[in-house]
Structures are given as C-alpha cells and as structure tokens.
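# Pasted the sequence and its predicted model underneath.
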Amino acid sequence: MVLPFLYVVLISFATDKEVLSNSFLLVPTRFSLEGYRYIFSTPVLLHSLGVTVGVTVVGTLVNLFMTVLTAYPLAHKELMARRPLMMLITFTMIFNAGIVPTFLIVKSLHLTNTFGALIIPSAISAFNLIVVKNFFQQLPDGLEESAKIDGASDPGILMRIVIPLSMPVIATFSLFYAVGHWNTFLSAILYINDSDKWPIQVLLRQIVILSEIGLSDMSDSPPPPSKIINMAVIVFSTAPILVFYPFLQKYFAKGVLLGSVKG
C-alpha cells in the first residue's frame, strides 16, 4: 500500500513533459506544483472540501454523542431489558436493511439533498457501540458508587468521571467515525443531487473520470495533464487523514483491545 501511494505522490509533483512522455520510472527529474496550483485555483473543489470538513466535524460529534449516550446505560447490568436491547443491536450488525429501504426512509423524511442525509443514517455504529460499552464496563464500580454517595447524578458521573477515563476508546472511535465521514461516497451518490453539496470524494470521482472536461470549466487557468490532476487530487483528499492519524495512533491498541475483552 505504501509504494503505490508513494508513486501517486511523485506523479502529482511531476512536470507536464515527464508525465506526457512517461520519461521517469520512480522519481521525477524535476518537481512541479502545477497540479496543486490548479487545484487551489478551482473554487468548486475548495467549496467541496469545506462541505466535507463540515460534515466530518458535525457527523463525528453526533456519532460520539449517540455512541456514548447509548453505551453508558447499556454498560450497567441493572438496566431493564438490557439483554433484548443488546440482541437487537447485534442483529443489526448481521442483517442490514439494504440500500433501497434505507433510501426510501431517507426520502420519506425529506432528507434528500440535505447534509442530514450524510449524517443521520450513520449516526451510530453497532460495533463501535459494543466496544465502547465493554470499555465502560471495565471501569471500577467503586468510582460511580463513591460519586453517588457524594451526590453526583448519572449525567455528572458520565461527564466528570466516565468520559475522562475513557479517552483512549473515545479518541480511537472519533478517528474511525471521522475517517468514515471524510471518505463518504455512496451516501452522497444516493442522496445528494445538488453538486453544490457534494463532498470531496464525489467530486474526486468526477475529476478522475472527467478530469479534462470537468475541471476545464471550473478554473480559469489552463489545466495540466489529467494524470497530474488526478494524482494531485488524491493526495489532496488523503493528506488530512495522514496528518491526524499519527497523533491518535497511540490510543488505538489500548482503546480497541481494552474495549473488546469484556462482553
């Protein structure tokens, strides 16, 4: 996976002449920023990037809110109907409703051509919910009991004790959710017809398929070869994830492993 992506990066920095003549094998003899210069002169691409950033931030916050708020009560064995609820959640992991029923529900809720269609249908992941619940179950019971003796309420315990102690698993799944929203493609294809609301991955598809035709009408500057544009856009859309990943990587093993031990 590293070598193909490295080759994509190198092509994105190649000159027009080298790409058109295929005169280099691995490393370009001369580096050029024409592909990236052309991308940043394309207003529709920057607008699409803004849409993706907004959907990613809001969607991730909604995901974390729903996941934590659902996992916390399910982590308590005294919760009424806890077992049937867990069976229902597990059932959704095995049997999916399918694209057509989901589309009909989204359409009946008048969410088509809205950003809600990119967030609400994926507001919570059953797998992530179960792992977070298991992590909550491993926290010492004495912490909550001591807090209740001091007069703390359940929301107060969740906000002041449980969430701070659960930052490894929360940080892990916040990145999982964020990557899912950043790479959203199928939902946008199904639910969004307005090109002004396309996320970056949908526009990337349009650029890859119709790079010369599509981008020639989106910018005043003459386009570089389509291969340079395609590779530069791929790097452009992938770079944010590569930047944030190393900072949260240390939480992955601890967050997922600790949350997957106890059922």
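On my side now, so go ahead.
# drop to CA atoms for contacts and neighbour counts, all remaining ones
Noted.
# neighbours of the residue nearest to Val57 when sequence neighbours are not counted, just the number please.
Distances taken as CA to CA, 6 or more residues apart in numbering place Ala178 nearest to Val57, at 7.3 Å, with adjacent residues excluded. When neighbours are defined as other CA atoms under 10 Å, Ala178 has 21 of them.
# again, but for Ala239
By other CA under 10 Å, neighbour count at Ala239 equals 11.
# same check, this time on Gly259
Considering only other CA under 10 Å, Gly259 is surrounded by 23 other residues.
# And for Phe103?
The burial count for Phe103: 18, using other CA under 10 Å.
# what packs against the helix or strand that contains it?
Taking DSSP states H and E as the definition, one finds Phe103 inside helix 99-108. Judged by 3 or more CA pairs under 8 Å, 6 or more residues apart in numbering; DSSP states H and E, the packing partners of helix 99-108 are helix 186-191.
# Can you name the next helix or strand after the helix it packs on?
Taking DSSP H and E, what comes next after helix 186-191 is helix 200-209.
# got the buried residues for that following helix?
Of the residues in helix 200-209, Ile200, Gln201, Val202, Leu203, Leu204, Ile207, Val208 count as buried by neighbour count, 16 or more other CA atoms under 10 Å.
# go on, stretch 147-154?
For stretch 147-154, by 16+ other CA under 10 Å, it's Ala147.
# Please list the residues outside it that contact it.
Here stretch 147-154 makes contact (CA atoms under 8 Å, 6 or more residues apart in numbering) with Ile157.
# Work out the gap between it and the centre of the chain.
36 Å (CA atoms, centre = their mean, to the nearest Å).
# hang on, the earlier thing: contacting residues for the residue nearest to Val57?
Thr56, Val57, Gly59, Thr60.
# Where does it fall, secondary structure wise?
helix 167-182.
# and that helix, which residues are buried?
Buried residues in helix 167-182 (16+ other CA under 10 Å): 168-175, 177-179, 181-182.
# Pull the distance from it to the chain's centre.
For helix 167-182, the distance to the chain centre is 8 Å (CA atoms, centre = their mean).
# ok, structure two:
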Amino acid sequence: MSIKQTKSDKVFDICNKLLVWFFIIIISYPLIYIVSASISDPEYVNSGKMWLFPQGITFEGYERVFQNSEIWLGYRNTIFYTLFGTFINLFVTLPMAYALSRQQLVGKKVIMAMLVFTMFFEGGLIPTYLLIRDLGMIDTIWAMVLPNAAAMWNIIVTMTFFKVTIPRGLEEAAEIDGASQIRTFLQIVLPLSAPIIAVMALFYGVGHWNQYFNALIYLQDRELFPLQLFLREILVQQQLTTELMQQSGAVEALSEHARIADIIKYAVMIISAAPLLIVYPFLQRFFLKGVMIGSIKE
C-alpha cells in the first residue's frame, strides 16, 4: 500500500532531485571536459570551441606520452607501491583498530592518547629525512611504503566500525569454543569486515597512487621512480622549454611547442587518474556502507 504524498512532500522531492542533478552536472563536467580536451585539437580547446565534446579528434598527446619508455616503468613501480603499501597499511591498521576497539585492552587510554598526539604534531621534514636516512631506507622501496604505514584517522574509523558491528557476544562464543584472540580476529572478525577493509584499501591505495613527494625527497634511482614523478618531469620540461623559446623569440617553434604542451597536459591527467576511476566502481558498494557504519560513534 503506497502512502499518499502531500504537496509539501512532492515539492521536497522535486527540490532534492534538482539538487542532485545540479551536483552531478558540476562533478561530471570537469571530467568530461578533460577527457574531451585530451583527444581534441588544442586550437579548438584554446579558442573555446570545444566546451564539452571532442573537436578535431587526435591522439597525439597519448602517443607522445607513451613514447616515453619511462612511463611504463613508472606504471610498474606505482602499481607495486600501491599494492604492497596498501597491504602494509591494512596489516597495521586492522589489528591495531581491532585491539583498540576492545574494552579489555590494558592501557587503552594511554595508547590512544599517544596515537592521537601524532594527528596534531609531527617531527617535521628534516628530522623525518634524517630518520629515514639513518634507517638505511634512502633510495629503497621501503622509503615509499613504511613512513606512512598507518594513518590515525583511518585507525579511528576502523575502530568505530569494529565497535558497532562486531558484538562482544560473538567473541565470547569463540572463546568458549577454544579460539584464541588471533584466530577470532582472522576467522571471525575479518570475514565480517569486508566493507571497512574495502574503504581502507581505497583510502590508502589512492594515497599511494598519487604519492610523489616522498619519491622526490627519498629517491635518486630512476628505476624506482613512481609514475607521478615521471609525469611531473614531463610537465616541468614542457614548461621550461616553452619559457626558453619565449626568451629566444622563436615564434613558430613556440606556437608548435605550446600546442604539443597543451595536448600532453590533458593526456597526463587522464593517464594518472584512469586506473583509480576504473577501480572505484567495483568498490563503491563497500565504500558507502563502510563509511556510513564507520562514522557512527558508539
């Protein structure tokens, strides 16, 4: 039996739908524009003739970017850093959050105070660099995955999820059956925690994929460079070349180089963001559920 809507309910629904469509348009337009600009002739883009759909379709930007063999090296390294780094993040975050979510943990308040302290204060860039150097992690893969092994905010969200969704009675039943704490965590808690695991994997994975500052500071070996650092070099080189041409007064060469720089700029944006855009839809249903549950305080 359907409930009859009042006039005010109908007005409210219409306003909600209009608002949702408004936000969809605001979010979608930049994405569509960048994709279209990456395969459009720069003359149409710069003149404003291309404002939504591609004009003068060309894949020259992608061809020039992928002609650089280091792009594939960067992809390989970034995929490795993302997968391995996310594994380390989950390996640290999930057990820590679970332990902190249990009331029987001895010294819980002291441990929480020490961890929360790190959310507001840090050692700074120079002391951190000296620490990484003294640990022998300079110019190694460990400099990319260990310094950010866990984020306190993510631990708090995961801890809240465990508090809300994992009842104490379930653990007590496992204890009665003779299960240890580790076995309870691995065989009972983790299988029930797919939403928050997906959320944390996405949060940490995006951070690793977009990471370039640590590589800029700690890495000198180009064989270890992530994709973002190679893409940054391409953009910086294009900008420097354009500035040198402006100083030399080579008008025709400058015009051609500016055209190429525009094509490469948009292609680089798509190349760096495409993998995340492809993966996100598969994690969306877990992402929404995990964020909603993990945001509720007990």
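Nice, thanks for sending it over. These figures come from a predicted structure and were not determined experimentally.
# Need the TM-score from the superposition.
After superposition, the two chains reach a TM-score of 0.89 (TM-score structural alignment, normalised by the length of the first structure), with 254 aligned residues with a CA RMSD of 2.1 Å.
# ok, the buried residues of helix 167-182 of the first structure vs Pro121 of the first structure, which is closest?
Of all the buried residues of helix 167-182 of the first structure, His181 has the smallest distance to Pro121 of the first structure: 11.6 Å, by CA to CA.
# looking at it, that closest one is touching Val58, isn't it?
No - His181 of the first structure lies out of contact with Val58 (CA atoms under 8 Å); the separation is 9.5 Å.
# Can you check which residues contact both of those two?
With CA under 8 Å, 6+ apart, His181 of the first structure and Val58 have common neighbours Ile119.
# hang on, the earlier thing: the helix or strand following the helix holding Phe103 of the first structure vs the second structure, average distance?
Sequence order places helix 116-119 as the next helix or strand after helix 99-108 of the first structure, per DSSP H and E. Superposed on the second structure, helix 116-119 of the first structure shows a mean distance to its aligned partners of 0.7 Å (mean CA distance after the TM-score superposition for the first structure).
# aligned partner of Met159 of the second structure in the first structure?
Aligned counterpart of Met159 of the second structure in the first structure: Lys133 (TM-score structural alignment).
# can you tell me which residues contact the closest residue in space to that match that isn't next to it in sequence?
Spatial nearest neighbour of Lys133 of the first structure, excluding adjacent residues (CA to CA, 6+ apart): Ala71 at 4.6 Å. Ala71 of the first structure makes contacts with Leu129, Ile130, Val132, Lys133, Phe136, as judged by CA under 8 Å, 6+ apart.
# Kindly reformat those as a markdown table and extend each row with distance to Leu79 of the first structure, neighbour count and secondary structure.
Output for the contacts of Ala71 of the first structure, formatted as a markdown table (distance: CA to CA, whole Å; neighbours: other CA atoms under 10 Å; DSSP: H, G, I helix; E, B strand; the rest coil):
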| residue | distance to Leu79 of the first structure | neighbour count | secondary structure |
| --- | --- | --- | --- |
| Leu129 | 16 | 23 | helix |
| Ile130 | 15 | 23 | helix |
| Val132 | 17 | 27 | helix |
| Lys133 | 13 | 25 | helix |
| Phe136 | 14 | 27 | helix |
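# out of those residues, who's nearest Pro246 of the first structure?
Nearest to Pro246 of the first structure among the contacts of Ala71 of the first structure, with distances taken as CA to CA, is Val132, at 21.6 Å.
# what's around Thr184 of the first structure, how many residues?
21.
# Once you drop chain neighbours, what's closest to the aligned residue in the second structure for it?
When the second structure is aligned by TM-score structural alignment, Thr184 of the first structure is paired with Gln211. Residue nearest to Gln211 of the second structure in three dimensions, not counting chain neighbours: Gln228, with 7.0 Å by CA to CA, 6+ apart.
# residue in the first structure matching that neighbour?
Aligned partner of Gln228 of the second structure by TM-score structural alignment: Gln201.
# quick one: that match and Leu215 of the first structure, what's the gap?
15 Å (CA to CA, to the nearest Å).
# And Phe244 of the first structure, by the same measure?
29 Å.
# just to revisit the earlier point, which stretch of the second structure lines up against the helix holding Phe103 of the first structure?
So helix 99-108 of the first structure sits over residues 125-134 in the second structure, by TM-score structural alignment.
# Give me the residues contacting the matching stretch.
So stretch 125-134 of the second structure is contacted by Ile138, Ala143, Tyr218 (CA under 8 Å, 6+ apart).
# one more time with 7 Å, if that's ok
Ile138 (CA atoms under 7 Å, 6 or more residues apart in numbering).
# With the first structure overlaid, report how far it is off on average.
Counting by mean CA distance after the TM-score superposition for the first structure, stretch 125-134 of the second structure comes out at 1.1 Å.
# May I see the buried residues of that stretch?
Buried residues in stretch 125-134 of the second structure (16+ other CA under 10 Å): Tyr129, Ile132.
# Same check on stretch 230-239 of the first structure?
Neighbour-count burial for stretch 230-239 of the first structure [16+ other CA under 10 Å]: Asn230, Met231, Ala232, Val233, Ile234, Val235, Phe236, Ser237.
# circling back: my guess is the match of Met159 of the second structure meets Lys77, correct?
No - counting by CA atoms under 7 Å, Lys133 of the first structure stays clear of Lys77, with 11.2 Å between them.
# so how far is Val68 of the first structure from Ile234 of the first structure?
33 Å.
# so how many other residues sit close to the residue lying closest to Val27 of the first structure once chain neighbours are set aside?
Among residues not flanking Val27 of the first structure along the chain, Leu10 sits closest, at 6.4 Å (CA to CA, 6+ apart). Residues lying near Leu10 of the first structure (other CA under 10 Å) number 19.
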